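Trainee: sequence-free structure coming up:
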């Protein structure tokens, strides 16, 4: 029954329930936990290919991290065979979690969910492993994972989180693998930069601080004496590559969402990578 359950998950990968589609359309531009989880699994997948732990880029489940990382866990709960995969338990799960009003279910999940960082996601993956993306719900799924989800196989992930104190150290890490970071985003400057432009941060009194957004540093170079850092970032539900000035500084300020910059800082901060063990 477990194998049939996994086959059904794989065959339905990428298919969204109407409730999930509706929730995605209603969702605001940015979900911190989803963004952190997506960056974390991408960096882990890249590191595994570089170390030849995977023969090809393998997608691991970001939603597994959103559902589980950062929560207070009953000791060993995820590793216990709490519920067998059988028709009766499947039907019970459908009755209790699917055939109810979406608003009630979504409100309950929002109350339970912490705000994750990329570092949180790395640490949880190293502790519990990760399932393949096709064996877990899609990112943004509004349905609670069933108790028998503990039987879904996970790939062990051994390693540690390596952090860099500043951009120079972060770029040194980038010589070995892509690096996670967060970018201070300002509007309308970031909206207008395009693929060929350079994002320099705020340009005047009309600038609005949007907040920090998770990103992946994929390469860096110098142009006309400037350090340019190319990042991959999910912004307004679209993934793009943007060149960021490595030397631009911003002053203390408060964003519309309550986020704060308390001291002068570079546009890119909070650098980290998953240092995987091959043993």
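Mentor: Sure thing, it's come through. Remember, it's a predicted structure, so these values are computed and weren't measured experimentally. Numbers count the residues shown, from 1 in each chain.
Trainee: Going by C-alpha atoms from here, please, whenever you check contacts or count neighbours.
Mentor: Noted.
Trainee: Could you give the number of residues near residue 224?
Mentor: 6 (other Cα atoms under 10 Å).
Trainee: so what's it up against?
Mentor: Applying Cα atoms under 8 Å, 6 or more residues apart in numbering to residue 224 gives no contacts.
Trainee: ditto for the one 10 residues further on
Mentor: Neighbouring residues of residue 234 by Cα under 8 Å, 6+ apart: 35, 214-215, 240.
Trainee: and if you look at residue 71?
Mentor: 113-114.
Trainee: Assign it to helix, strand or coil.
Mentor: What DSSP: H, G, I helix; E, B strand; the rest coil gives for residue 71 is coil.
Trainee: Residue 211: which element?
Mentor: strand 208-223 (DSSP states H and E).
Trainee: How far off centre is that strand?
Mentor: Centroid displacement of strand 208-223 relative to its chain, using Cα atoms, centre = their mean, to the nearest Å, is 15 Å.
Trainee: Name the residues that touch it?
Mentor: Outside of strand 208-223, the residues within contact range by Cα under 8 Å, 6+ apart are 32, 35-36, 39, 43, 171, 174, 178-188, 202, 227-235, 254-257, 259-260.
Trainee: any idea how far residue 68 is from residue 77?
Mentor: 11 Å (Cα to Cα, to the nearest Å).
Trainee: More neighbours: which of the two?
Mentor: Neighbours were counted for residue 68 and for residue 77 using other Cα under 10 Å; residue 68 has more, 17 against 11.
Trainee: and the more buried one, what does it touch?
Mentor: With contact set as Cα under 8 Å, 6+ apart, residue 68 has no partners.
Trainee: hmm, try it at 10 Å
Mentor: 78, 113-114, 121, 124, 128, 145 (Cα atoms under 10 Å, 6 or more residues apart in numbering).
Trainee: one more structure, for comparison:
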């Protein structure tokens, strides 16, 4: 029965229940926990290929991290075979979680949710391992994981989270592997960057601070004598690669709203990588 369950996950990978599609359409531009989880699994997948722990780039489940990171565990639920995969248990799960009113299910999810960081997700992955993406629900799934999900195999992840204290340290780490970071995003400057270089606020009165967004630094190179990094970012539900200037400093914006005032700093902050152990 467990093998049939895994096969069903693989066969339906990437497919969404209509409730999930509706929830995604209704969701605002940014979900911090989903973004952090996506960056965390991207960093782990890249590091495992570089260290030859995986023979090819393997995608791991970001939704597993969203579902479990930082939550109070039911004793034995994740690490013991506490619930067998039987037709009766599957039917009971469907009755209690899938066929209930969507509003009730979404309300429960919202009550349990807390904002995760990339560091949170990496530390949890090192503690509990990760299932491959095709063996878990898709990102943004609105359904609670069944208790018999403890039987879904997870790949052990050994290592620790390494944090860079400044940009110079982070750029050295990029020479070894992609680095997680957060980017200060301003609109409309970021929306209009295209193939150009994003340098933060332009100083125009219409400039608006959007917030910090999780990114993966994938490359560093000089352009016209200035150091520029390329980051991968999910912005407005689309994945793209953007060139970012590392020398520009953010200046406080004018305005009465304190949320629009940012202390001078580099555009990129909060750097970290998963330092995997090969033993």
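Mentor: Looks like it arrived, so ask away. Note that the structure is predicted; figures quoted are calculated from it, not measured.
Trainee: Could I get the buried residue list for stretch 206-214 of structure 2?
Mentor: Neighbour-count burial for stretch 206-214 of structure 2 flags 207-209, 212-214 (criterion: 16 or more other Cα atoms under 10 Å).
Trainee: same question but for stretch 178-197 of structure 1, I mixed them up
Mentor: Neighbour-count burial for stretch 178-197 of structure 1, counted by 16+ other Cα under 10 Å, picks out 178-190.
Trainee: Run through the strands of the stretch 101-250 of structure 2 in chain order.
Mentor: Ranges of strands in the stretch 101-250 of structure 2, per DSSP state E, counting those that start in this stretch, are 159-164, 179-187, 197-198, 208-223, 226-235, 238-245.
Trainee: To residue 278 of structure 2, which of the ones you listed lies closest?
Mentor: Closest to residue 278 of structure 2 of these, according to Cα to Cα: strand 159-164, at 8.6 Å.
Trainee: okay but residue 89 of structure 2 is in contact with residue 149, surely?
Mentor: No: in this structure, residue 89 of structure 2 is not within contact of residue 149 by Cα atoms under 10 Å, at 11.3 Å.
Trainee: related to what we said a few turns ago, distance to residue 48 of structure 1 and neighbour count for the contacts of residue 68 of structure 1 - can I get that in JSON lines?
Mentor: As requested, the contacts of residue 68 of structure 1 are exported to JSON lines (distance: Cα to Cα, whole Å; neighbours: other Cα atoms under 10 Å):
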{"residue": "78", "distance to residue 48 of structure 1": "24", "neighbour count": "16"}
{"residue": "113", "distance to residue 48 of structure 1": "28", "neighbour count": "15"}
{"residue": "114", "distance to residue 48 of structure 1": "27", "neighbour count": "16"}
{"residue": "121", "distance to residue 48 of structure 1": "16", "neighbour count": "26"}
{"residue": "124", "distance to residue 48 of structure 1": "17", "neighbour count": "16"}
{"residue": "128", "distance to residue 48 of structure 1": "16", "neighbour count": "18"}
{"residue": "145", "distance to residue 48 of structure 1": "27", "neighbour count": "16"}
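Trainee: Closest one of those to residue 135 of structure 1?
Mentor: Each of those was checked against residue 135 of structure 1 using Cα to Cα; the closest is residue 145, at 11.6 Å.
Trainee: For the residue nearest to the closest one when sequence neighbours are not counted, pull up the helix or strand it's in.
Mentor: Spatial nearest neighbour of residue 145 of structure 1, excluding adjacent residues (Cα to Cα, 6 or more residues apart in numbering): residue 67 at 7.6 Å. Assigned by DSSP H and E, residue 67 of structure 1 falls within helix 62-68.
Trainee: Please tell me which residues of structure 2 that helix aligns onto.
Mentor: Aligning helix 62-68 of structure 1 against structure 2 (TM-score structural alignment) gives residues 62-68.
Trainee: After superposing both structures, state the mean offset of that stretch relative to structure 1.
Mentor: Stretch 62-68 of structure 2 differs from its equivalent in structure 1 by a mean of 0.1 Å after superposition (mean Cα distance after the TM-score superposition for structure 1).
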